[in-house]
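Chemist: prediction below, plus the sequence it came from.
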Amino acid sequence: MTETVRAPRPVAGNLVPAEARGVQLLDGLLVGLGGRHVLLPQAHSSPPGGRDRRIASGPRQKGWGMGKYNVRPDIDAAAEKAGPAIGSRREIENLPSVLWAGEQVDMLASGIYGGGNGLVALTNMRLVFFRHGMMSQKLEDFPLINVSSVQWSAGILMGTLSVFSSGNRADIKSVAKAPGEALSGRLRMLLATANTQVAPPAWGGMPAGAQDVASRLATLDQLRVAGAITDTEYQEHRTAILNSI
């Protein structure tokens, strides 16, 4: 059993060397190193009544809180909306380096894709999966213009976000349920808005397929104006859309 005793108050000319007791002085508190703790009064004067003051030790305060990143306003707001489910601090701090000019982050979540955990970011232009490791990075993006549909399936705590893009399916797994549901719902809304941006002509004689092509071309034009895609990418996507008629 560890014994704790209070040593006599040292007086001038009769100081007891700390080394002799095998102790370490920490601001007036001597902690024994050999199973015997010796508490000496602090160098400060004692308050009336002879009671010595002690340094109170409490829980260590964290200097960084979940959802408080100070990266840029849109990213900070998205991280705060996602709440404690977000744990991809490194990815969030480096996210601006992979965003396009004029791209704004709407929602964030974390998930597993391609064998690694990373950040899922929904912007006004695309869905991005970003993993920023110590030795390598992984970036997979799905421009909204190429996304045909999205599916969300969830268990009690986690779910899978399935994205159907350019004839392929990508499954982002282990997404926390609340942010995953919110992100998938928002993505569906963006896709629906993109498909209805162009109003049908006044005569109403355009077939449904032609309306879809016109909407996709209009979205493509907007991405080009915003600088989200290069002229080469614009021509490639435009040719692919026209060839699909």
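Modeler: Received the coordinates, thanks.

Chemist: drop to CA atoms for contacts and neighbour counts, all remaining ones
Modeler: OK.

Chemist: in three-state terms, label residue 156 for me.
Modeler: Under DSSP: H, G, I helix; E, B strand; the rest coil, residue 156 falls in the coil class.

Chemist: run a quick neighbour tally on it.
Modeler: Residue 156: 7 surrounding residues under other CA atoms under 10 Å.

Chemist: that one - nearest residue in space that isn't next to it in sequence?
Modeler: Of all residues not flanking residue 156 in the chain, residue 177 sits nearest, at 7.6 Å (CA to CA, 6 or more residues apart in numbering).

Chemist: and that neighbour, what does it touch?
Modeler: 154, 155, 156, 157, 158, 159 (CA atoms under 8 Å, 6 or more residues apart in numbering).

Chemist: rerun that using 7 Å as the cut-off
Modeler: By CA atoms under 7 Å, 6 or more residues apart in numbering, the residues touching residue 177 are 154, 157, 158, 159.

Chemist: how about residues contacting the helix or strand harbouring the last one?
Modeler: Assignment of secondary structure by DSSP states H and E places residue 159 within strand 158-165. Strand 158-165 is contacted by residues 142, 146-154, 169-177, 180 when judged by CA under 7 Å, 6+ apart.

Chemist: of these, keep whichever come out buried.
Modeler: Neighbour-count burial (16 or more other CA atoms under 10 Å) is assigned, among the contacts of strand 158-165, to 142, 147-148, 150, 152, 154, 170-177, 180.

Chemist: out of these, which sit inside helices?
Modeler: Judged by DSSP state H, the buried ones among the contacts of strand 158-165 include 177, 180 as members of helices.

Chemist: alright, now check it against this:
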Amino acid sequence: MNKKEIKALPEILWQDEVVKKACSGTYKLDIGLLVATNKRVIFISKTLFSLKVEDFAYDKITSIEYSTGMIFGDIVIYAAGNKAEIEDIVKHDAKDMAEFIRAFISNNSENEFDLTKEIEKLAKLKEQGVINDDEFAQMKAKLIAKM
């Protein structure tokens, strides 16, 4: 089950991207693998003649919902004005995956790096005389390099 998609993962994953959770499902009539990584959510479908990959950046996901039946469940991902419905997921996997994605988004949005706010904090320290012009410039350069 999903061996073709799992074999294709190394060529799809970005550098430093780590798989956190995965489950089987159907998206746009293609059977494949739904993968949550530390960077994004990816749906992969591989056949003998084609490879289809669709990804959803965590910062573009506005909402996620799931539903379960007796055996199978569905996940709906709302991202950048689009609605992606992944169906036919094993019941407990649908809930686990949706809750994982929801928690990951929540945790990362709370810790999101805001360059403007950080530079404003530095400017305030400079105004208060806590740091000088050179220190301000060095710290600002380090913040920009983080981006």
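Modeler: All right, it came through fine. Please read these numbers as outputs of a predicted model, since none were measured by experiment.

Chemist: now the TM-score, please.
Modeler: Laid over one another, the chains give 0.75 as their TM-score (TM-score structural alignment, normalised by the length of the second structure), with 118 aligned residues with a CA RMSD of 2.1 Å.

Chemist: now, the buried ones among the contacts of strand 158-165 of the first structure that are in strands?
Modeler: 142, 147-148, 150, 152, 154, 170-176 (DSSP state E).

Chemist: in the second structure, which spans are helices?
Modeler: Ranges of helices in the second structure, per DSSP H, are 3-12, 91-110, 115-127, 133-146.

Chemist: so where in the first structure does stretch 90-105 of the second structure end up aligned?
Modeler: Using TM-score structural alignment, stretch 90-105 of the second structure corresponds to residues 176-191 of the first structure.

Chemist: please apply the same query to stretch 37-47 of the second structure.
Modeler: On the first structure, the counterpart of stretch 37-47 of the second structure by TM-score structural alignment is residues 123-133.

Chemist: residues of the matching stretch that come out buried?
Modeler: For stretch 123-133 of the first structure, by 16+ other CA under 10 Å, it's 123, 124, 125, 126, 127, 128, 129, 130, 131, 132.

Chemist: could you do stretch 5-18 of the second structure as well?
Modeler: Buried-residue list, stretch 5-18 of the second structure, by 16+ other CA under 10 Å: 5, 6.

Chemist: before we move on, what about stretch 71-86 of the second structure?
Modeler: So stretch 71-86 of the second structure, judged by 16+ other CA under 10 Å, has buried residues 72, 73, 74, 75, 76, 77, 78, 79, 85, 86.

Chemist: so who does the most centrally placed residue in the second structure touch?
Modeler: Closest residue to the average C-alpha location of the second structure: residue 40 at 2.6 Å, with CA atoms, centre = their mean. Residue 40 of the second structure makes contact with 55, 56, 57, 58, according to CA under 7 Å, 6+ apart.

Chemist: can you tell me the closest non-neighbouring residue to the first one?
Modeler: When you say that, I think you mean residue 55 of the second structure. residue 42 (4.2 Å).

Chemist: quick one on the thing from earlier: and which of the ones in strands among the buried ones among the contacts of strand 158-165 of the first structure is nearest residue 82 of the first structure?
Modeler: residue 176 (9.5 Å; CA to CA).

Chemist: so the closest one touches residue 155, yeah?
Modeler: No: with contacts counted by CA atoms under 7 Å, residue 176 of the first structure stays clear of residue 155, the gap being 9.6 Å.

Chemist: please identify every residue contacting each of the two.
Modeler: Applying CA under 7 Å, 6+ apart, one finds that no residue jointly contacts residue 176 of the first structure and residue 155.

Chemist: counterpart of residue 5 of the second structure in the first structure?
Modeler: Match for residue 5 of the second structure (TM-score structural alignment): residue 91.

Chemist: residue in the first structure paired with residue 60 of the second structure?
Modeler: Match for residue 60 of the second structure (TM-score structural alignment): residue 146.

Chemist: compared with the second structure, how much does the strand holding residue 159 of the first structure deviate?
Modeler: With mean CA distance after the TM-score superposition for the first structure, strand 158-165 of the first structure departs from the second structure by a mean of 0.4 Å once superposed.
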